[in-house]
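Q: Next comes the sequence, and after it the predicted model I'd like to discuss.
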Amino acid sequence: MRTALEPVVTPVAMGRIDRRAIDSGIVGYRLMLMAGAAIAASVLRHYGDAAGVDVLCGPGNNGGDGYVAAKMLQTSGMCAACYSLGDPVKLAGDAACARDDWGDEILSLEDYVPTDGRVVIDALFGAGLQRDVEGVAVRVIEAVNAFDIPVIAADLPSGLSGESGRVRGTALRASRTVTFAAPKPGHFLLPGRDLCGVLEIADIGIPSRCIEAETEGLWLNRPPLWRDALPRLAANSHKYTRGHLGVFSGGYRQTGAARLAAIAGLRVGAGLVTVLSPASANAANAAHLTTIMLRTIDGGADLDGLLEDMRFNSFVLGPGFGVGEKARDFAERILGAGRALVLDADGITSFAGYHDQLAEAAAKQDAILFITPHQGEFARLFPQIASNASRSKVEQARSAARETEAIVVYKGADTVVADPSGRAAICDNAPPWLATAGSGDTLAGLLGGLAAQGMPGFEAACAAAWLHGEAANRAGARLIAEDLANNLPAFSEFQEY
């Protein structure tokens, strides 16, 4: 059976999902019982031989999940103790029912001391935390982090923002995190992903229709999101039907980045790839190219002549190209001709301070613009967006996409893809060894190659980012950028994913 899309929901959306489920007739306390049962099951499955469990309960429904888990673990024969942040008598609603069903002593969080051999259930704050952690919770979190004991977080490690994955003052480092119904952005955006440990998504009985009704156009970037849009070869396909990618080279000392991008574009399926080189770099490029063609492009007139050939339908501009007016001029000519353009590296930096000029060029009819910045490049091109630390990486990427009418691939270990309509996807498959020279050039080439084959923009960007990470995983920890193209999976692998 083919895997379905995997939506990622914000804490606000999750609140609406809960209300929809309850309005449909599901008793709210039943959802809490199911959530607590999922936490207890994770403890028994992974730490069943522990000496006991200490449940740190907060003042809201997250604390209620903790009391339910404690009761179930106690019933199963495990020694359990509950510690409350604040007066447990003040709990209301479903959380108060869970406290009453616990029916045993509730200790003050101020008295909690980590104990070797026991497991901690973190039920202090859930994904909806809106302020910095303070007071006794800070001391307890820091004490647990300093002690080498397993921590299972209910919904999200306390101190993390479920919206952005950022730390609110301080945060627990969990061994495992059990979340409910659907994951939150904070589970995947850094540093949240590192603090969540192993993520478990528990089905607590919320109907899928309730989740689907409140999705916000945000998904985990997995093949089901884009596999049906992958290029398909017909029996009569030939190289000219598979698109022609042009990759611009820098001067004779800056040619390697363009070749990495060109090789990736060819390997991902573009029918033809040409390195577009200044005359000074022709000899250096020619010495390294075989299946990739070479053409001299020194100035705007040369480029205009090339653009008369409609078979050139996709371009990569930026890797090793150089920063300045020439890059801006080339980008505007390509977009003005209605072609797809992947603007990367030096191409992005060339538009720092020329944001409106780029947006105007991208608005040309039929033009498709992809922008692939890392954090520093993003800050240079979108300083106002980047300076707003209260916005998540997802929202920053969405804003940048809307402002420039571009598909933005905001790179990093938690790459976010966003398009002007607001659709977005978070990538979670990039291994740390992908942080090596030339990997970004390869990503630009993958994207350019998929665009050359006519793949829709958002899907092409998501596919390129996922394939990039998967190739790195297959290459292994001794990866260098030259390995990536040769470790790409075949498209046929995704048909039943």
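A: Sure, I can see it.

Q: Please count neighbours and contacts with C-alpha atoms only from this point.
A: Noted.

Q: Tell me the spacing between the residue nearest to the spatial centre of the chain and residue 380.
A: In the chain, the residue lying closest to the centroid (CA atoms, centre = their mean) is residue 426, at 2.3 Å. Going from residue 426 to residue 380 by CA to CA, to the nearest Å gives 22 Å.

Q: now swap in residue 356 and tell me
A: Taking CA to CA, one finds residue 356 at 14 Å from residue 380.

Q: one more structure, for comparison:
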Amino acid sequence: MPENQPDRAIARHLLLPAPDEMGRIDAAAARVVPVATLMENAGRAVARAIRRHTRPCRVLVLCGPGNNGGDGYVAARRLAEQGWPVSVAMLAAPRPGGDAAAAAALWHGPVVPFTPDAARRFDLVVDGVFGAGLSRDVGADIAAVLDAAPRLVAIDMPTGVDGATGAVRGHAAQAELTVTFCRLKPGHLLLPGRTLCGQVVLADIGIPESAVESVPIRAWRNEPGLWRTPACGVNSYKYSRGVVSICGGRDMPGAARLSAGGARAAGAGLVRLAVGDSAEVYRMTAPPGLIVDSEPLDRLLEDSRRHVWVCGPGLSVAEVAQTFPALLKAGRDVIADAGAFTMAAGAPERLAGAAIITPHIGEFSRVFGRPGPDRLAAARAAAVRTGAVTVLKGPDTIIASPDGRVAINDHATPMLGTAGSGDTLTGIIAALLAAGMPRWDAACAGVWLHGDAALHAGAWPVAEAFDLHVGDARARAEVLAQKVFG
């Protein structure tokens, strides 16, 4: 492991267990802490979150037959003990002899029918029907009850949201608050689940960390602490900070310049544009500190210090077809974007050998086909198929490694949805890769820094504005990482 990279165990607070993995964690925890105790703690946490969220009002708790419903019975009892007017509606009775049945037996308050009319009569409805582990579509009868709620609070996950993918199974109603336990799940961060959850509260209910560590989990929330950017020490110089080379196109020079700006802002020691006989056009607009090379590509590849290359932004299919194979043959780490996906449309094997690929959903679909509801699986499959770290860009960007690791990034803004934003991202990732970060780490860090820069770029920024804030984003990332690593 490189010296500047953390042990993944340090980032265990960022783990995102899928529902089946959370089930194994629960089973491991139950060998140490009784399920009844965990259920009591969960229901108490839900009641506490509701009391903090809203003033006392008439509450209806919808309880399913499983442990999610058991949490609901406890929450109802705890709210009633605090003087709130609470009723319960059962979808179905819990299995006799189980922990949910024991929790239900302790509820002595009103029970009303599980109907839309009943739900409409209350001020707040608590959804304890199914939770994150839903494995089938929600039927119209359940959907009608949830839709009738004037306000909705969800236990673990809004019913109908797949905890593993964030996709909607049949139907899901909008919650204003979701209370979950131990760790967030992928569905809390992936759209549309993220928006349907409303505000998310993560509660500690006493699941031992040993139980979490006993289950191999390969998904993380993308934050500093999962990675750490390389330090700039007293002995650093431009080549130790890394050289980024970018292939520039004849007809769209702006894309390569945006990528170069991202690389320089992210800390690259030296950034060079390889543009061949288009050098005159580039030199007229190149800022100080950016080198424009007119030599043939094979000559430039003789310099072994130029190991990281960006290929695709602003390039035509013909230009990519000429440069991309040459870079791979020379053993360079190539970040492929933009024109590279047009070149590989319907033929993902053409991207094999790239270090990192950064498609948005449209580009991904042209190369690999539509990802479907499980975009985590689609990104992982693309990474395996190409051997490249795959950055599936969007409002919930997914960074997938060929070895199965995946990170979900929700630290961003819709303002990134502007032409040229992705070109800046490729440059940021390239700078981190050139500085020595492993591929997946560089991609994760680059995505977070890009999002953070956009969050601080003001109202309605253009792509040229993002790189002005990347340096500050990197400083903020280091402060956050320092809290994790000490």
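A: Done, it's in. Keep in mind that this is a model prediction, so the values were computed, not measured.

Q: ok, back up a step: what residue of structure 2 takes the place of the residue nearest to the centre of structure 1?
A: Aligned against structure 2 by TM-score structural alignment, residue 426 of structure 1 finds its counterpart in residue 408.

Q: One more: residue 101 of structure 1?
A: In structure 2, residue 101 of structure 1 lines up with residue 106, judged by TM-score structural alignment.

Q: where's residue 273 of structure 1, which helix or strand?
A: Of the helices and strands defined by DSSP states H and E, residue 273 of structure 1 is found in strand 272-277.

Q: What of residue 178 of structure 1?
A: strand 176-180.

Q: what sits up against the helix or strand following that strand?
A: Following strand 176-180 of structure 1 in sequence order, the next helix or strand is helix 192-196 (DSSP H and E). Identification of contacts with helix 192-196 of structure 1 by CA atoms under 8 Å, 6 or more residues apart in numbering yields 153, 156-157, 160-161, 165-167, 172-177, 186-187.

Q: Ranking by neighbours, what's the top pick from these?
A: Most neighbours among the contacts of helix 192-196 of structure 1, by other CA atoms under 10 Å: residue 156, with 37 neighbours.

Q: if I read this right, that residue contacts residue 126, doesn't it?
A: Yes. With contact defined as CA atoms under 8 Å, residue 156 of structure 1 counts as touching residue 126 (5.5 Å).

Q: can you list residues touching both of the two?
A: Counting by CA under 8 Å, 6+ apart, the residues touching both residue 156 of structure 1 and residue 126 are residue 162.

Q: In the stretch 151-300 of structure 1, mark out all the strands, start to finish.
A: Assigned by DSSP state E, counting those that start in this stretch, the strands in the stretch 151-300 of structure 1 fall at 151-154, 176-180, 198-202, 218-220, 244-248, 272-277, 293-296.

Q: which one of the ones you listed lies closest to residue 370 of structure 1?
A: Ranking the strands of the stretch 151-300 of structure 1 by proximity to residue 370 of structure 1 (CA to CA) places strand 244-248 first, at 14.0 Å.

Q: which residues sit against the closest one?
A: With CA under 8 Å, 6+ apart as the test, strand 244-248 of structure 1 has contacts from 258, 261-262, 265, 270-277, 311-319, 321, 445, 448-449, 452.

Q: tally of neighbours for residue 390 of structure 1?
A: 12.

Q: on that earlier part again, contacts only, for the match of residue 426 of structure 1.
A: Residues in contact with residue 408 of structure 2 (CA under 8 Å, 6+ apart) are 186, 189-190, 219-222, 396-399.

Q: looking at structure 2, which residue lies furthest from center?
A: Quick read of structure 2 (CA atoms, centre = their mean): farthest out is residue 108, 42.3 Å.

Q: is it fair to say it lies in a strand?
A: No. Residue 108 of structure 2: not assigned to a strand; according to DSSP: H, G, I helix; E, B strand; the rest coil it is coil.

Q: Next one: it from residue 420 of structure 2, what distance?
A: Distance of residue 108 of structure 2 to residue 420 of structure 2, given as CA to CA: 61 Å.

Q: which residue packs closest to residue 140 of structure 1, ignoring adjacent ones?
A: Nearest residue to residue 140 of structure 1, sequence neighbours excluded (CA to CA, 6 or more residues apart in numbering): residue 112, at 7.3 Å.

Q: Check residue 446 of structure 2 too.
A: Leaving aside its sequence neighbours, residue 446 of structure 2 sits nearest to residue 429 (CA to CA, 6+ apart; 4.7 Å).

Q: which residue in structure 1 lines up with residue 41 of structure 2?
A: Using TM-score structural alignment, residue 41 of structure 2 lines up with residue 34 in structure 1.

Q: Now do the same contact list for its match.
A: Taking CA under 8 Å, 6+ apart, we find residue 34 of structure 1 in contact with 204-205.

Q: Done for today, thanks.
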